[in-house]
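Novice: can't give you the sequence, but here's the structure:
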């Protein structure tokens, strides 16, 4: 049994890695077309951060790395509500630390301008110019589907040891769908972290990327709580 301090440290480290790895691929690598990673590479990078951390710290903290996932697990009866605030704090701080390290690395290049800094947004801040309603719907639905993947693949009746692969590939697919729409959040901690460093109005829009993912995850938790119950 791991202590709460160990579990919070694991969540901090895991969310740090998610932001540094996922957003770092967008800020550092995707900005250079000759490297050939493109938005497909960014989508894969986010999936790989979750997959690698699930194997590294999943047995310690559950590897939530995301306030929406923690809320969804509470709604699905998989996680105690009393620990939700501390997990959220660890995730937010880990994300900010990851974004800070990324900013320090990126600013080491002459002429660096933060710009959007891999932040999320709607309207003018949406990569494809999508409106608020479309972004809200995409973020809520995709977070709900991500939560169902997490709950289903980590169910005791699911094949053992394969959950990280399903979850990592699920997050990759979500990014392939929604990078053009919102630059893909499905994670409030990730959105807040980079918005703090962006040279845009991203911070003013970050409420969307708390509201929609939290709502989607909570609904998914309730759905799986019913869907996953086997009859006696």
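Specialist: Nice, thanks for sending it over. Source: prediction; values computed, not measured. Numbers count the residues shown, from 1 in each chain.
Novice: please count neighbours and contacts with C-alpha atoms only from this point.
Specialist: Noted.
Novice: ok, the residue nearest the centre of the chain - contacts?
Specialist: For the chain, residue 187 is the residue whose C-alpha lies nearest the centre (Cα atoms, centre = their mean; 3.7 Å). Residues near residue 187 by Cα atoms under 8 Å, 6 or more residues apart in numbering: 66-68, 209-210, 213.
Novice: this is the other structure I want to compare:
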């Protein structure tokens, strides 16, 4: 006997869905999104440090530069913009340390990390190359001064803005990169995350820069460090290893700890 409704009529068949499922981004699209996001971060953050941080003063002595606070905000704002623009496509890493950290947390496939890291490094290098090009058309002596000053590169010892040594650089880069990853993993959690994840991540990066610009000029991102060091001269290039190793160590620690503590399955 066929089923009938309470009115004695056979219920209509369920409607057939004809809308195609939302397409998943291709690998090429994801890599391009990562390159674009890293480009924006370096172009906006390093560009602000080079062009606007110490712009000089007006005739009445008022500073026209944005200083450390402006540079910190620039890095944070680029991440906010990139997260909402390209995050839905690639996840919005824009940072090799973030890619490795989320892989350690089980949120990203290890096999996909090399492609993301290459795309991020390329995006950052293109950005710093364009900054160099802009500087080459600047006032006489500007580009030479920017390069002799390290081209907004990261550094310790004599290359630290505040003269902090290698030990300080190691601690602050490891700790702050771990903090950054803990925030990222928390606000992007599948069940407990927030729609304002991009804003939270960007504000966290701003805070990180406010803390650590005087110590290392703030890396927490090997792609950013590589991009600036390309044009920073032998000193920044010689210290570049530290700003590749320390952020990655901090990110891996955070990723493995987060997975063990917050994502462990109940027995």
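Specialist: Ah, there it is. It should be emphasised that the depicted structure is a prediction, and the values quoted were computed from it without experimental measurement.
Novice: picking up where we left off before, tell me how far the residue nearest to the centre of structure 1 lies from residue 2 of structure 1.
Specialist: 25 Å (Cα to Cα, to the nearest Å).
Novice: sorry, back to before: residue 95 of structure 1: which of the contacts of residue 187 of structure 1 is nearest?
Specialist: Distance to residue 95 of structure 1 across the contacts of residue 187 of structure 1 (Cα to Cα) is lowest for residue 66, with 9.3 Å.
Novice: which residues sit in contact with that closest one?
Specialist: Applying Cα under 8 Å, 6+ apart, the residues near residue 66 of structure 1 are 15, 88, 91, 187-190.
Novice: make it 7 Å
Specialist: Residues in contact with residue 66 of structure 1, defined by Cα atoms under 7 Å, 6 or more residues apart in numbering, are 91, 187-189.
Novice: helices along structure 1, start to end?
Specialist: 4-18, 24, 38-61, 67-75, 84-106, 132-153, 163-182, 188-195, 202-205, 208-227 (DSSP state H).
Novice: could you export those to JSON lines, including columns for mean neighbour count and distance to residue 121 of structure 1?
Specialist: Below are the helices of structure 1 laid out as JSON lines (neighbours: other Cα atoms under 10 Å; distance: least, Cα to Cα, whole Å):
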{"stretch": "helix 4-18", "mean neighbour count": "23", "distance to residue 121 of structure 1": "19"}
{"stretch": "helix 24", "mean neighbour count": "25", "distance to residue 121 of structure 1": "18"}
{"stretch": "helix 38-61", "mean neighbour count": "20", "distance to residue 121 of structure 1": "16"}
{"stretch": "helix 67-75", "mean neighbour count": "27", "distance to residue 121 of structure 1": "18"}
{"stretch": "helix 84-106", "mean neighbour count": "21", "distance to residue 121 of structure 1": "17"}
{"stretch": "helix 132-153", "mean neighbour count": "22", "distance to residue 121 of structure 1": "8"}
{"stretch": "helix 163-182", "mean neighbour count": "21", "distance to residue 121 of structure 1": "5"}
{"stretch": "helix 188-195", "mean neighbour count": "28", "distance to residue 121 of structure 1": "9"}
{"stretch": "helix 202-205", "mean neighbour count": "18", "distance to residue 121 of structure 1": "6"}
{"stretch": "helix 208-227", "mean neighbour count": "22", "distance to residue 121 of structure 1": "8"}
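Novice: can you add distance to residue 120 of structure 1 and give the ones you listed back as CSV?
Specialist: Formatted as CSV, those follow (distance: least, Cα to Cα, whole Å):
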stretch, distance to residue 120 of structure 1
helix 4-18, 15
helix 24, 14
helix 38-61, 14
helix 67-75, 16
helix 84-106, 14
helix 132-153, 10
helix 163-182, 5
helix 188-195, 6
helix 202-205, 7
helix 208-227, 8
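Novice: which one of the ones you listed lies nearest to residue 119 of structure 1?
Specialist: Residue 119 of structure 1 lies closest to helix 188-195 among the helices of structure 1, at 5.5 Å (Cα to Cα).
Novice: what's the angle from the closest one to helix 4-18?
Specialist: 50 degrees (axes from the mean of the first three to the mean of the last three Cα atoms, to 10 degrees).
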